[in-house]
Structures are given as C-alpha cells and as structure tokens.
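A.B. asks: Kindly return the folded structure for what I paste below:
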Amino acid sequence: MAVLEHLTSQQAIDLENKYGAQNYHPLPVVLSRGEGVYVWDIEGKKYYDFLSAYSAVNQGHCHPKIIEALKNQAENLTLTSRAFYNDVLGKYEEFATNFFGYDRLLPMNTGAEAVETAMKLARKWAYEKKGVPANQAKIIVCQNNFHGRTISIISASNDPIATENFGPFTPGIVSIRYNDINALQEALKDENVAAFLVEPIQGEAGVYVPDDNYIREAFDLCKSKNVLFMADEVQTGIARTGRLLATCGNCSCPDKNCSGTPDVKPDVLILGKAISGGVLPVSAVLANSDVMEVIRPGNHGSTFGGNPLSCVVAIAALEVVRDENLAENAFELGQLFREEMEKLIEETNLVRLVRGKGLLNAIVINDSEDSSTAWDICMALKENGLLAKPTHGNIIRFAPPLVMTKEELMDCVDIIVKTIKEFDK
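C.D. replies: Sure thing, here's the model as predicted:
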C-alpha cells in the first residue's frame, strides 16, 4: 500500500495501530487537508477544528503567508546546525526579542525541549548568580501541571499515567497546589529555590484559570525571594487567551483591550506551538541578559534549534498574529463563546460550567471523571462537523484557530448546543 492518497480512513487507522507505538488514543477521524478553521478527512468530509493542534495552529491551517515563507526558504537553505552562523537566525532573534520585550532568545524545537532548557537555565543561574550550593537548587512546580513528557518534566508531574514505571525521577523538584499563594509562600522559605515554573492557565488540567490576582502575587513573591518566575506559555501564549501572552508581560502587546501596562513580565518566558503557526516544531526560551548570560558555548544546544527554515516561519507566524489582530479577535470571540455556553448551561443539566480566557475554553460535563460521556459527546460533535477532544475524563476543551470569524463561531455554537441537547434527552 505505497500510494497513501488512496487510503481509506480505516486503512490509515489500521496502519497506525499495526506499526505505531500506542501512546495516543485519537478520535477516529483521519485528516488529510486543512485551511483556516477547517480540516477535511480522507473521504472529503469537512469539519471545524476546535482543538487547533493543542493551540499550535492559532493562525489557522496552512496560512498562506507562513507557507510562502516556508517555501521560499526551503529552496535556499534549511539547516546549517549551530556549527556555523546562518543569515536568518539573528534576524529572527532580533524580531522575537523586540516582539516580546526581552534581551535574548535561546531557540529550540519543541515545547518540552524549551521547558527543559528553562529548568537548566534556572539551575545554572541559581549556582552562578544567586549562590545556591552545588547540586542543591530546587524548582517549584504546581500539581496537575503539563509541561511535557521528558523524564525531568514528568518528575514534576502528579499524573500517574505519565509517571508509572518511568522512574527514577529527577530530584530537586517541589510540587505545590496550583492557585494557592500560601503554598507558594511556604515553599519559597527554602533559600535553595531557583525558580517557580507555572502555567498562567493549566490547559491540560481542563483549562483551569487561577484567581485574578494569583499570577501577580506569585510573581511578587518570587521577586522578594530572588527566585526566577518562569512562565510556561507554550499553550497560552501567542494571542490564545486574548492577549499576546497570558501573563501580559509586554507593553507593546497588540491587544487593544490591554491597558498597556505590564501585569507580569516573567524572568523566563517559554514559548512553542503557535510561534510557528503549527507549520514546524519551533520553541523558544526568552530572558534578559542578566539571566541568559550564564549559558555559554557547550552548555546547551540543538542541531535543529534555530535552523533557517524555522526562523523564517516563526517571523511570518508572529507577523500574522500582529497584523491580523488575533489577540483582539480571540478576546472578543472568547467572551461571546462563554456567554453562549452560559446560556446552554441554563437549558441543560449535562453541562455544569464553562471556564477559560480568550479562545482557550472548556466545558465541564456533569458526570464522573471516569465516565465516557465527554468522549461520546466528542464523537457526536465529530458526526455533526466539529472536532474537539476530552481532557481529564469529563472536560471538553474548545480552542479553535484565532482566525475564526463571528459567523463561524456562532455556527460552531449551534453545533455544540444541538449536540449537547441531543445527549440530554
């Protein structure tokens, strides 16, 4: 079966089941094309994408500007490694540092790599700048986090599925309750703490939004203890939550709804996913020079990190966010979506609550976490032309591309309402 174009959906699923590692449980739909907010399966059925590859495709599928940048660069130079300079990396670093308001950028490929990079950076900074004794540095994380799947990162996880039979784990990681400022204050009493690593909104946990003052107070506490505040904005960044960053740490944020005054500017900013518009694996760690300067030649690297192809794609992807006002669109459509879901909650017992910011939202199904109801609803949504995925059993995350129009959003709301009401009969 060499000609993949002739596969049916079932044949494609069978191939993955036979030859692939079974580390995912996908919704049974086989996608072959995407454009904007839409995707099509092998048989040609059209769907609204309400997951955006876990917020990697904020700019929409195959955005023409990003694809054009990819094509043009692919014909000239794709990879040099960092053994040599190339003529694109410096331009990208200048553009991105100005865009987000930092001195320096360390380029990597995946979100997990960027988180690992930030953890290494924090430890080295702690030894060389803060004076923490050798091999004693600690990093505080939050329970129910999702920072990736590497050994060090799952050492920070309390998810038994992520950790079972993968030990021994990396030491020096302290886990506290999310959205609990007192727990953070207690953990910061340890003078060996190097950093606090936190998601401004916990996406994989079910779009859990903390109290309005939590991130600000956490940042202030870290500053008072000379501890780095590290924001994992791999999923929440790049306009997803209605601001350029969920921490809103940039005076030049393109969101017109922003006051223009930084709320929190993380000491270390971790980005991935939509920084390339979902076209290539691109991630980045940003910090000012007083932190980043502890990284010297040989300390850290990546053969593909900072490759010319990724750099031009990332510049184009960020320009799309800026020029098409995607943060503003996410802010406005997110408010509308939650208002419509609140109306649905009044009309059905099946949905318990809606939460989120911008176009990162979730509904909580009124059933136990070990039930199949949320999965069954997503299967029905698929049949009705909308793709979404459950998380944590009874939660359905809704995160469409940020290029969605009001008319398209309301069409999707109609599909969701119709599907939920059919289940509630």
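
A.B. asks: When you work out contacts or count neighbours from here on, use the C-alpha atoms and nothing else.
C.D. replies: Will do.

A.B. asks: next structured bit after the helix or strand encompassing residue 17?
C.D. replies: Element membership of residue 17 [criterion: DSSP states H and E] is helix 9-19. Next helix or strand after helix 9-19 toward the C-terminus (DSSP H and E): strand 31-35.

A.B. asks: this one as well, want them side by side:
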Amino acid sequence: MSAHPTPHDRILADRARFVSGGVATPRLVVHHAEGARVTDIDGRTYLDFAGGIGCQNTGHRFAPVVEAVKAQADAYLHQCFMVGVYEPYVEVCRRLAALSPCHGDEQKSILVNSGAEANENAVKIARAATGRPAVVVFDNAFHGRTLLTMTMTAKVKPYRAGFGPFAPEVYRAPAPYPYRGVTSDDAIAGLKRLFKTEVDPATVACVVLEPVQGEGGFMEMPPDYPARLLEVCREHGILYVDDEVQTGVGRTGRMWAIEHYDGVEPDLLVSGKSIGGGLPLAAVTGPAELMDAVGPGGLGGTFGGNPLSCAAAVAVLDAVAEPSFLAEAEALGARMRARLEALAARRPEIGDVRGLGPMLAMELVERSPDRAKAIVDAAFDRGLLLLACGIDGNVIRLLAPLTITDEELDAGLRIVEEAVDATG
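C.D. replies: You can find the predicted model right below:
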C-alpha cells in the first residue's frame, strides 16, 4: 500500500493538475513568512534574498503594514476610486508628491495594480501630453508582460517568444553595459543613430529607462549616462520616464535610484513592487501639467489603488522616508558589496559585481544559465532563496530585505559563498 503524499508533494501535484504550466514554479511551498525568513509547509526555514522578486524591501509582514491593513479591513475592502473617493488613495498620492524626484513643484499620481500597468499608463500619459506615438526603450530592459510592456521588454525567452504580433511604435536603443564593453558614449551614439535610421525623434513621446536594469542583469547606469540621456530628450521634446518598479522604495539606499544621479529630474516616475509592502500596488507620478493631460475617464481601473494596498503603502512610505532607514540601507549595501567583491577576488568565474547600494548582483563570466542555476539550487539546498537574471541567465541577484539583521545577512552571504564554491 502506497504511503500518503506529504503536504508539499500534494500541493505541487495539485499545482501541476490545476495551474497553467505557463507559470514557472519552484520547489518551494510556502507556509508562512516573517522578516527575512520564509518557512515552507514542511517546517524548513529559508533566508530570503529574493523578496518575491523585489517586493519585500521592508521584509515579510512588516509590522506597520500588517497593522494598517487590519485597520483598513475593518472599514472597507473595495470601493473603486472612480465610484467613491477614499482617503488612503489620496494619502499615497500625497506622499508620492512629497517624495517625487520629478521636475516641477505640483506633483500628482495615478495608482494602479502592477508595474506593467504603471508603465502602460506612463506611455499613455506621455502620448497624450506630447501628441506623439513612439516610445524608445533600451537593451536589457524589463518593463512587464502585457502586450505593450512585453514589446518594451528586451528578452525574448520566456517573455516574448510566441506572443506576437507586438505593439507598434516601440523602438530599442543600446544601453550602457560596461562589463560587456558598451560605454555611455556607445549608448548615446546608438540612440542618435536610431533617430537617423528607425524613428524621427519629433515623433517620440518618451524614453523609458530603469536606472538599474533589473531582470536584464542589475546593470546600473554609469554616473554620466542619465544626465546625457536627459539632455538628448530635452533637445527633442521627448519625455524621460524613470522606471523604478524594482529600484525604488529604498532598494538602492535612496528613496529612488535616480537620486544617485546629480541633476537628473525625470518627467514621470513609475513605481511598484515594494511600495505595497507585499500587496499589489504601483503608481505613475509626475508634474500636474503632464498628469492632467489625459481627460477624465482616460485613466483608471476597477482595482487600481485598492484601499488595503494603499493603507500598506502609506505605512511603507512613512518608514522608508526616514533618513535613518535609508542610512541603514546604504550601510547594508556597503557590507554586502565588500563580501561579494571578496568572493569575486578568489573566484575567477565571477566577472563583475555591480549595482547601487543593497541592490547588488554578480555576473558570471560564462554566458550560459547553467552555472547560475546550479548556484541558485545549491543555495536553496542550504536554506537561502536566490534568483538569477540577465539576458543570458548568468547573473545572480541579491534582494535581501532592508530590515535584515546583521546575523541573518552574514548567514545568507555565507551560503552564497558556499554555493559558489560547491558548484565550482
């Protein structure tokens, strides 16, 4: 007589039976999570350097978020902002206005459900404000999985393969990638060539750029590049959209990663992921003259700015905006970088350590996903959740919660070192 399946095996079997195979699923079956740790259904605890793909900057079940969500749940769960105005939505927009890196004094926002939806709305706003159709994006970009945003995304498999035809009027320019020999000069020259060979800059509504390209491999923009890109945009009347879905809300040691680049004030800011503290929320923020370019009814959605997500976001933004929180995040990044650079110095297969603040990654010299996958698997076996990324799948990214303790950080980095050594 066969043994009864474990809860872990039963859930994964049901997943295989009832959930689309198009959704990639790991071995982990989550039971609960707290702070920097995730516990599976069999009771094994893992340190989390994945954060639900960058959604847990303040850690799992951040106490102010849990308290705010519980209080909001006692009042109401859903209204739809287009049917009845509610204060949590307005409060998030108020805080985003105060924290906005965009140019102009009077800032406004729209709240939506996801980073992809926010990027789509940023393009809509840019098109309405400029009267132009075209969008310029960059090599190694990731902006989402909808028709428009997967067109904007650079990686074919798994994000674009088999899903065409794609959205029109999306053009791709080179992005700086110093480790692989693409400089800021090369990228600016490539953009100017694009304007001569593919699209008239007078028809371009916006450029959309991540200051640290996330899924593309954690490439931070060189210090001079955003300002030079902004100069080109201003020359041609093109709006600069700063995609901070993964880089924002303290992830790089600043509220927004673009704040690492002196004098660069984007036209629109796209935020998401960690802004909701684990609940779905994203936003587009910018000066009133742009945000009001769309007529009433042109923006919105049934669940955009859900009251529970907004209550969570108010708690997150209040916490992360504290100078002490950001200072600790910056110090966290320095400790992480020192350990990763020491590891790279003794492991020649690690070609580059890069990122801003505590948003860090290691690129392997070999342009293949095999070794990176082996490292991720070895870390998992030792109790650490890691993610790979990059066009070649050969980059290991670290997204430790900014609230992690020194002991947890040391334990997690030790597992990274062990995983690299074990697969060498």
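
A.B. asks: so what number do they get for TM-score?
C.D. replies: The TM-score (TM-score structural alignment, normalised by the length of the second structure) is 0.89; 398 aligned residues with a C-alpha RMSD of 1.9 Å.

A.B. asks: show me where the stretch 301-425 of the first structure has strands.
C.D. replies: With DSSP state E, counting those that start in this stretch applied, the stretch 301-425 of the first structure shows strands at 351-357, 360-365, 386-387, 389-391, 395-398, listed in chain order.

A.B. asks: what packs against the last one?
C.D. replies: Going back to what we said before, that points to strand 395-398 of the first structure. Strand 395-398 of the first structure makes packing contacts with strand 360-365, helix 373-383, strand 389-391 when contacts are defined by 3 or more C-alpha pairs under 8 Å, 6 or more residues apart in numbering; DSSP states H and E.

A.B. asks: try the first one
C.D. replies: Packing contacts for strand 351-357 of the first structure, counted by 3+ C-alpha pairs under 8 Å, 6+ apart, involve helix 326-347, strand 360-365.

A.B. asks: among the ones you listed, which is the most enclosed?
C.D. replies: Relative to the other members of these, strand 360-365 carries the highest mean neighbour count by mean count of other C-alpha atoms under 10 Å, namely a mean of 24.

A.B. asks: Distance check, the counterpart of residue 358 of the first structure in the second structure against residue 207 of the second structure.
C.D. replies: Residue 358 of the first structure maps onto residue 357 of the second structure when the alignment is built from TM-score structural alignment. Summarising the geometry, the distance separating residue 357 of the second structure from residue 207 of the second structure, computed by C-alpha to C-alpha, to the nearest Å, is 25 Å.

A.B. asks: and residue 370 of the first structure, how many residues sit next to it?
C.D. replies: The criterion is other C-alpha atoms under 10 Å. On that basis, residue 370 of the first structure has 10 neighbouring residues.

A.B. asks: Show the contacting residues for it.
C.D. replies: When the contact criterion is C-alpha atoms under 8 Å, 6 or more residues apart in numbering, the partners of residue 370 of the first structure are 393-394.

A.B. asks: Mind checking what secondary structure the most centrally placed residue in the second structure has?
C.D. replies: Closest to where the C-alpha atoms of the second structure average out (C-alpha atoms, centre = their mean) is residue 246, at 1.7 Å. In three-state terms, and counting by DSSP: H, G, I helix; E, B strand; the rest coil, residue 246 of the second structure is coil.
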